[in-house]
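Q: Below is the sequence, then the predicted model.
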Amino acid sequence: MKTMISAAISVCILAGGAFAAYQLNDRWNAPVVQADSKLSVPGDASDKSNETKDLKELIRESQKRVVSIQATYSDGTGIGSGFLYNDKGDIVTNAHVVNGAVNVMVKSSDTSLYSGKVIGMNEEKDVAVVRVDALAGQEPLAYDKVTKAEVGDEVMAFGSPLGLENTVTTGIISGVDRDFDLEQTKYRGVYQISAPITHGNSGGPLVMKSTGKVIGINSAGEEIGTIGYAIPYHQVAAMIEDWSAHPDEELAAGSTSEEAGSVEGYTKDLMTENAMYLVNYFYESLNGLDYVTAYSLLGSDWQSRTSYDKFREGYLNTLSVTVESIAVNSATSESAEVSVLIEAWENKDGERVISTYSSNYFVKPENGTLKIISGKGKKL
């Protein structure tokens, strides 16, 4: 595991003619950990405002284009975040996430793992681009390379804090034009944000709530408290565009070493973590009425036996779902069995009723992508 670079520096910030001191905790590379995850609490759909629905939809659509980056260095491994920038399969992230990496793997929201190569990097600006050929043609996350955010603007920070993929936190732009140096990086005119970010968030997108577009790159945060910093996207947009148009082939070759041991298979621990995440993601998609994504997580045999229309029809009367508990009963490097207890608000003859279900799912890789192969459930 690459040692997390920690630095305690005094950052002098000009604000209203006074200086405030900050101790910056830096560059985030940390091992993946596990945590319980709950979906949204069920409630009366009629009580949800259009704004709330739109926000949830914005979060779900953005999460599909945010990735976790697993980098292998000569002295260990680390994790960061990134987002799909264009239809070439280019991922924007922080330079400190991939700097010195001899192998780069990118994990998408459905746990698929892809090999990547660094095609552009600037340590001083702390920005890099990773190209993932397998993601070419995918719809990217929208970005805004013109707008300069102002104090009070509401934002959302996406990424994989502490290895917890598909995480989003909310807050505001709490300061602008913050300057500080950290090793080779000179952060100039960056955003200060109140949205909590921590180890693993590095490289993830900062999205403006009002537009749904990327306005910054989450890069650093305080050891204590909820102060984070993000690089304004307008500062680095031209650099990113140039790398995408003119990839650095030498840099790319150095980040795709076969000797580094690419993540082709699963360990028992990785299978355990990803299988639990996948089942959670399945129910999260159902809860958001995103039947297309939920159906895509099923194995080919399940899909051959159940058409998409039939699958969708089975959930049309389900108003919302809450995962009450989830556990991996058994796991190997090749498969896992996941048990889950859910509560579902359903429409029964025009009335809202709540039901509890217990289900077991068998999860394993299929053509390189983790899938829910089969499942059995019963109403309690």
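A: Yep, it's here. Residues are numbered from 1 along each chain as shown.
Q: going forward, measure contacts between C-alpha atoms and count neighbours the same way
A: OK.
Q: check contacts around Val168.
A: 59, 156-159 (CA atoms under 8 Å, 6 or more residues apart in numbering).
Q: at 6 Å instead, please
A: Val168 sits next to 157-158 when contact means CA atoms under 6 Å, 6 or more residues apart in numbering.
Q: From Ile231, how far out is the closest residue to Ala157 other than its chain neighbours?
A: Using CA to CA, 6 or more residues apart in numbering and skipping residues adjacent in sequence, the residue nearest Ala157 is Leu206, 4.7 Å away. To Ile231, Leu206 is 9 Å away according to CA to CA, to the nearest Å.
Q: Mutual contacts of the two, please.
A: Contacts common to Leu206 and Ile231, judged by CA under 6 Å, 6+ apart, are 216-217.
Q: So for those two, which residue has more residues nearby?
A: Leu206 (31 against 27; other CA atoms under 10 Å).
Q: Figure out how far the host helix or strand of that one is from the centre of its chain.
A: Element membership of Leu206 [criterion: DSSP states H and E] is strand 205-208. Here strand 205-208 is found 12 Å from its chain centre; the criterion is CA atoms, centre = their mean, to the nearest Å.
Q: Give me the helices and strands touching that strand, please.
A: Judged by 3 or more CA pairs under 6 Å, 6 or more residues apart in numbering; DSSP states H and E, the packing partners of strand 205-208 are strand 154-159, strand 214-222.
Q: quick one on the thing from earlier: contacting residues for the residue nearest to Ala157?
A: Neighbouring residues of Leu206 by CA under 6 Å, 6+ apart: 156-157, 214-217.
Q: alright, now check it against this:
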Amino acid sequence: MKKQWLISCFTTILIWSAGVYAFTFIKESVPNQLNTQSTILTSEQIASNEISAAAEPKEMKEIIRETQKRVVQIELANDSLGSGFLYNDQGDVVTNAHVVAGSTDVQVKTTDNREFSGKVIGISENTDVAVVRVDGLKGMEPLQVSREKHADIGDEVLALGSPLGFQNTVTTGIISGVGRELELPPYHYEDVYQFSAPIAPGNSGGPLINRHTGEVLGINSAAADQGSIGFSIPLPNVIALMEGWSDSPMTTLPNIVEDADDDVLKEETYLDEDLAQYLINYFYESINFQDFVTAYSLLGSSWQGNTSYESFREGYLHTESVLIDELTIIIEDDVIVTATITAKERSNGSYTNSKYKVTYTVGYENDQMKILSGTGEVLD
């Protein structure tokens, strides 16, 4: 009997001991495992959300609206001009070296017509890049810039700037070549993008933007004499140079002498033919963009006085796109631009292509070139 009692007691103690151990193990280990699993899950969710947010494309109009706030027009004492864009929160604006060459102080104008003084804090003698510090823009959120990723052929892009003095201009195109090399003394362009968005003098220093993300891919720097071919310096190639000047501004700027015969986008003089051609291209680019406000603003006061904005807009609501097939310019007493265009128009749910011959008289109002009048006829 005593032996059975001892066995029973021993068994009871063993069971209690096992229970206490199991309780302690569960109390200390299981919550830690649950917390670890919860943390891992939360991290994966956060990473997934971040990837989704980064990959999510933006609406083009949203990208343009946000980008334009951070693109500026740079004006020099000799009345030449170029473009630039805010790349950090110190008020530093990136532009081309040839835009600010020979200058220490410049004026900067924002899209809402605010004007600030800027000081050149860095400029290269052989790479066409410079940085201007604008204290009035300090603290403003900059554009997102590409530090590592390069663009590929076929990527859709936007070019922003002030071509021929038309501030806040946006044109569209694609990356049509990569790894291009140009020698335009004193600047050497290596591994640059070739793109198809139309640019002109005044675009220099403006950003080349990824059409889907709004990220700055490059600095628009030069254009070919013929066709819509532009060249842009990739941001990853010069970001270290830019940041070096921002961290340690130059105390003495080099004296840069440019070759007057090169093809860099010169800002000093514009021919009426160039202005007129760009004006008409910009007009139809705005129509294709459905930016009727900008297109209407390019009309002269007399035309606007006879045609309300609502009527003007109504006339293009069913136009899907306009392609300029041929354009000629004759300068007599006035500048006469004649163009043959193909318009893709919507009617009864379907699209048709119609050809027109349009003739515009172009001239100056308040020192700015406008489309003063125009006529059109349908071609068979």
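A: Looks like it arrived, so ask away. Since the model is a prediction, treat every value here as computed from it, not as a measurement.
Q: one step back: of all the helices and strands packed on strand 205-208 of structure 1, which one comes closest to Thr147 of structure 1?
A: Closest to Thr147 of structure 1 of those, according to CA to CA: strand 214-222, at 7.3 Å.
Q: What is the burial count for the closest residue to Tyr87 of structure 2 other than its chain neighbours?
A: Excluding the flanking residues, the one nearest Tyr87 of structure 2 by CA to CA, 6+ apart is Pro142, at 5.0 Å. The tally of other residues near Pro142 of structure 2 (other CA under 10 Å) stands at 21.
Q: Ok, Gln144 of structure 2 next?
A: As a burial measure, Gln144 of structure 2 scores 16 neighbours (other CA under 10 Å).
Q: How many neighbouring residues does the residue nearest to it when sequence neighbours are not counted have?
A: Excluding the flanking residues, the one nearest Gln144 of structure 2 by CA to CA, 6+ apart is Glu215, at 5.1 Å. Close neighbours of Glu215 of structure 2, defined as other CA under 10 Å, add up to 19.
Q: Could you find the counterpart of Glu215 of structure 2 in structure 1?
A: Under the alignment (TM-score structural alignment), Glu215 of structure 2 pairs with Lys213 in structure 1.
Q: next SSE after the helix or strand that contains Glu28 of structure 2?
A: Using DSSP H and E, Glu28 of structure 2 sits within helix 2-55. Heading C-terminal from helix 2-55 of structure 2, the first helix or strand you meet, by DSSP H and E, is helix 60-68.
Q: So which bits of the following helix or strand past that next one are buried?
A: Downstream of helix 60-68 of structure 2, the first helix or strand assigned by DSSP H and E is strand 71-75. Buried residues in strand 71-75 of structure 2, defined by neighbour count with 16 or more other CA atoms under 10 Å: 71-75.
Q: Would you mind pulling the contact partners of the helix or strand just after strand 71-75 of structure 2?
A: Later in the chain than strand 71-75 of structure 2, the nearest helix or strand by DSSP H and E is strand 81-86. With CA under 6 Å, 6+ apart as the test, strand 81-86 of structure 2 has contacts from 70-75, 92-95, 99, 142, 161, 202-206, 267.
Q: Equivalent analysis for stretch 327-341 of structure 1, please.
A: Defining contact as CA under 6 Å, 6+ apart, one finds that stretch 327-341 of structure 1 is touched by 266-268, 271, 324-326, 357-364.
Q: Counting neighbours, which of those comes out on top?
A: Busiest of the contacts of stretch 327-341 of structure 1 [other CA under 10 Å] is Val363, holding 27 neighbours.
Q: you'd agree that residue is up against Ile372?
A: Yes: under the criterion of CA atoms under 6 Å, Val363 of structure 1 makes contact with Ile372 at 4.6 Å.
Q: now the strands: where do they sit in the stretch 201-350 of structure 1?
A: Remark: strands assigned in the stretch 201-350 of structure 1 by DSSP state E, counting those that start in this stretch are 205-208, 214-222, 228-232, 318-331, 336-348.
Q: can you list the ones you listed in a markdown table and add distance to Ala238 of structure 1?
A: Converted to a markdown table, the strands of the stretch 201-350 of structure 1 look like this (distance: least, CA to CA, whole Å):
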| stretch | distance to Ala238 of structure 1 |
| --- | --- |
| strand 205-208 | 17 |
| strand 214-222 | 14 |
| strand 228-232 | 12 |
| strand 318-331 | 43 |
| strand 336-348 | 45 |
